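J.: the following comprises the amino acid sequence and a computationally predicted model.
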Amino acid sequence: MDLDIERLKGWIGREEASGEALTPALVARFNATFDRTSPSELGAIAPMLIHFCLGQPAVPTADLGPDGHPARGGFLPPVPLPRRMWAGGVLEVFEPIRIGGYVSRRSVIEDVSVKQGRSGTLCFVTLRHHVDCDGQHALTERQDIVYHDAPAPSESDASGTPHPAPEGAHRVQLTVAEPLLFRYSALTFNGHRIHYDSPYARTEELYPGLVIHGPLQATMLCQYAANLRGAAPRHFSFRSLAPIFGPGEMILHATPNGDAWKLWTSQPHGPISMEATAEW
């Protein structure tokens, strides 16, 4: 597909601001979703990457597209490719977000680019989020979004034989069930139907099952790194390499690499889905 890249680049520099107080109730729902515990009193340090759940656009249901995303052409450019995925990100943490604080986010579109991949045309949109908590700069995040073509039915059935992921020095196997996917979609106010609507995911976007959210995988890897090291990382980057589908089993892998940790996700006997690096 030929894209009007010059028109899409006209969105570079656009900004959007949002904000929300981080309540103990939201922290409790976040921890319940991930089967974890942490302090929940006012002033306590919040779980890492909970900011993914804050200040999300409250678009009326009538204004959603058929895939459950907000209709295109608002803050994000109107890329005319059917599939949209969170491809990766980089976080630099300066101060912790604290429970009870008001978390504000200023988002800027930094770049729009087009590439040709094995699956066809790819359009990358790069955002930069500046996140503050009660007026103190908490973190900076780069978010990479990729739009791409949907495969033809014959292509969607050609699975090939990808190399299985290596085993990490540390690993834990988790069950990713439909309630986890639904709850995380609700926490992040993410209406994308590929994460909770199995008939849509299979028949409209031609996936073999529900797609496990990229930020959900990133959150699990970041929490795993913090548990192994005993401290929250100050720098965390992640990149999606392949979709991972649920419901089913997912493995978190981690291996120390000098002062950093290399982490990745996979399904049993499957390829690497997401790779990440945590640094302190």
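T.: Arrived safely. Remember, it's a predicted structure, so these values are computed and weren't measured experimentally.

J.: can we go C-alpha only for contacts and neighbour counts from here?
T.: Noted.

J.: list of residues touching the longest strand seen in the chain?
T.: Determined from DSSP state E, the single longest strand within the chain is strand 102-117. Applying Cα atoms under 8 Å, 6 or more residues apart in numbering, the contact partners of strand 102-117 are 5, 8-9, 11-22, 51, 54-55, 76, 97, 121-134.

J.: with stretch 130-147 instead?
T.: Counting by Cα under 8 Å, 6+ apart, 79, 81-98, 101-107, 122-129 sit against stretch 130-147.

J.: taking the contacts of strand 102-117 one by one, which sit in strands?
T.: Of these, the ones assigned to strands by DSSP E are 15-21, 121-133.

J.: filter the contacts of stretch 130-147 to the buried ones?
T.: 79, 81, 84-93, 96-98, 101-105, 107, 122-129 (16 or more other Cα atoms under 10 Å).

J.: check the offset of the helix or strand harbouring Leu26 from the chain's centre.
T.: For Leu26, the element it lies in under DSSP states H and E is helix 24-33. Mean-position distance between helix 24-33 and its chain equals 18 Å (Cα atoms, centre = their mean, to the nearest Å).

J.: let me see the contact set for the residue positioned nearest the centre of the chain.
T.: In the chain, the centroid-proximal residue (Cα atoms, centre = their mean) is Pro215; its distance is 2.3 Å. Applying Cα under 8 Å, 6+ apart, one finds that Pro215 lies in contact with 52, 86.

J.: next, the one to line up against it:
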Amino acid sequence: MDHSLDPAARTLDSASLAHLKTWVGTTETLDDTVTAAPVQALSATLDRDDPPPRTGTPLPPLWHWLYFLPHPRQSALGPDGHARRGGFLPPVPLPRRMWAGGRLQWQPGNPLVVGDAVRRTSRIASVTHRAGRTGDLLFVQVQHAVHNARGLALTEEHDIVYRAAARADDPAPPPMPADQGAAWQRDIVPDDVLLFRYSALTFNGHRIHYDRRYVTEVEGYPGLVVHGPLIATLLVDLVRRQRPGARLKGFRFKAVRPVFDLHPFGLHGAPSADVQEVRLWASDHEGGLVLQATAELW
């Protein structure tokens, strides 16, 4: 099967949709070990002053994204830097791919810690089509369950959206204004070094995050795209900075629009009165909403 991408592809015919839906129910199981080096490296990338991690150090929330990484051979990469379509994920021919959001739940009393041998079981839960203003959209939901030797540690639902490549005459969606005046705030300068380091840590070859010529000339973005998972991780890090020792019970997030390395962006947090729930969001330099999230604390 040819999994190459057609940059002009904007719609999916009924036969293609039916074929892609056959991926529903596909499963994958991966094993890994929570090693210390990625934890120390992400701490430095987020500009934290954490003590060196040791065996038994709890893994901060969302940092499990440093593990279970795919390692496709160089010859198996597609033109966008991702592995060629097919395999566990369906071979969607639409060229743009984005991690659009997710929902996570941590189990009480069983944190992931450095030194854990871990297993992640994954399942394609749904493949959903929608017609958009500038072409078709295809949503793939993946369900993950992560176990260590003590049992289930966390569950996750991961939303991926595929869409057509941008055209010069596509209408630009108006930005959604972000709320102002949050109790917790922090500004982030997303330079290309930060994006490179996060891509390296997550073994993410997607060229939109580090290849300026590709991202501007091929995918039509104005600058390097800041990773959605990085923004989500920074929002959780905002909670950790404001409430050291806080433990997350649940987290859900949704990407609203991309943000680029051309300008700083803001992190915002509005805790509830009992600080058991924190509404979180990121805004661009013009005050537009970039990503919204909610964190539930134990």
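T.: That came through, no problem. Everything quoted here is computed from the prediction, not taken from an experiment.

J.: ok so, going back, once aligned, what mean separation remains between the longest strand of the first structure and the second structure?
T.: Mean deviation of strand 102-117 of the first structure relative to the second structure after superposition (mean Cα distance after the TM-score superposition for the first structure): 1.0 Å.

J.: any idea of the angle that strand forms with strand 15-21?
T.: Put simply, strand 102-117 of the first structure runs at 140 degrees to strand 15-21, going by axes from the mean of the first three to the mean of the last three Cα atoms, to 10 degrees.

J.: tell me the residues of the second structure aligned with strand 102-117 of the first structure.
T.: Under TM-score structural alignment, strand 102-117 of the first structure corresponds to residues 117-132 of the second structure.

J.: check stretch 208-217 of the first structure too.
T.: Using TM-score structural alignment, stretch 208-217 of the first structure pairs with 222-231 in the second structure.

J.: in the second structure, spot the helix with the most residues.
T.: helix 228-242 (DSSP state H).

J.: show me where the stretch 151-280 of the first structure has its strands.
T.: 170-176, 210-211, 235-240, 245-246, 248-257, 260-266, 272-279 (DSSP state E, counting those that start in this stretch).

J.: need those in TSV with mean neighbour count and distance to Asp144 of the first structure, can you?
T.: TSV is the format used below for these (neighbours: other Cα atoms under 10 Å; distance: least, Cα to Cα, whole Å):
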stretch	mean neighbour count	distance to Asp144 of the first structure
strand 170-176	14	24
strand 210-211	23	18
strand 235-240	22	9
strand 245-246	21	21
strand 248-257	20	22
strand 260-266	24	18
strand 272-279	22	14
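
J.: with distance to Ser38 of the first structure added, can I get these in CSV?
T.: Formatted as CSV, these follow (distance: least, Cα to Cα, whole Å):
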stretch, distance to Ser38 of the first structure
strand 170-176, 19
strand 210-211, 28
strand 235-240, 20
strand 245-246, 27
strand 248-257, 20
strand 260-266, 22
strand 272-279, 20
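
J.: of the ones you listed, which is nearest Pro164 of the first structure?
T.: For the strands of the stretch 151-280 of the first structure, the distance to Pro164 of the first structure is smallest for strand 272-279, at 7.1 Å, taking Cα to Cα.

J.: got a list of contacts for that closest one?
T.: With Cα under 8 Å, 6+ apart, strand 272-279 of the first structure has contacts from 164-165, 214, 217-218, 221-222, 225, 233-244, 259-266.

J.: for Gly115 of the second structure, what are its contacts?
T.: Contacts of Gly115 of the second structure (Cα under 8 Å, 6+ apart): 33-36, 55-56.

J.: which one of those is nearest to Asp49 of the second structure?
T.: Ala36 (15.2 Å).

J.: looks to me like Ala153 of the second structure is in a strand.
T.: Yes - counting by DSSP: H, G, I helix; E, B strand; the rest coil, Ala153 of the second structure is part of a strand.

J.: that one - how many residues pack around it?
T.: The tally of other residues near Ala153 of the second structure (other Cα atoms under 10 Å) stands at 20.
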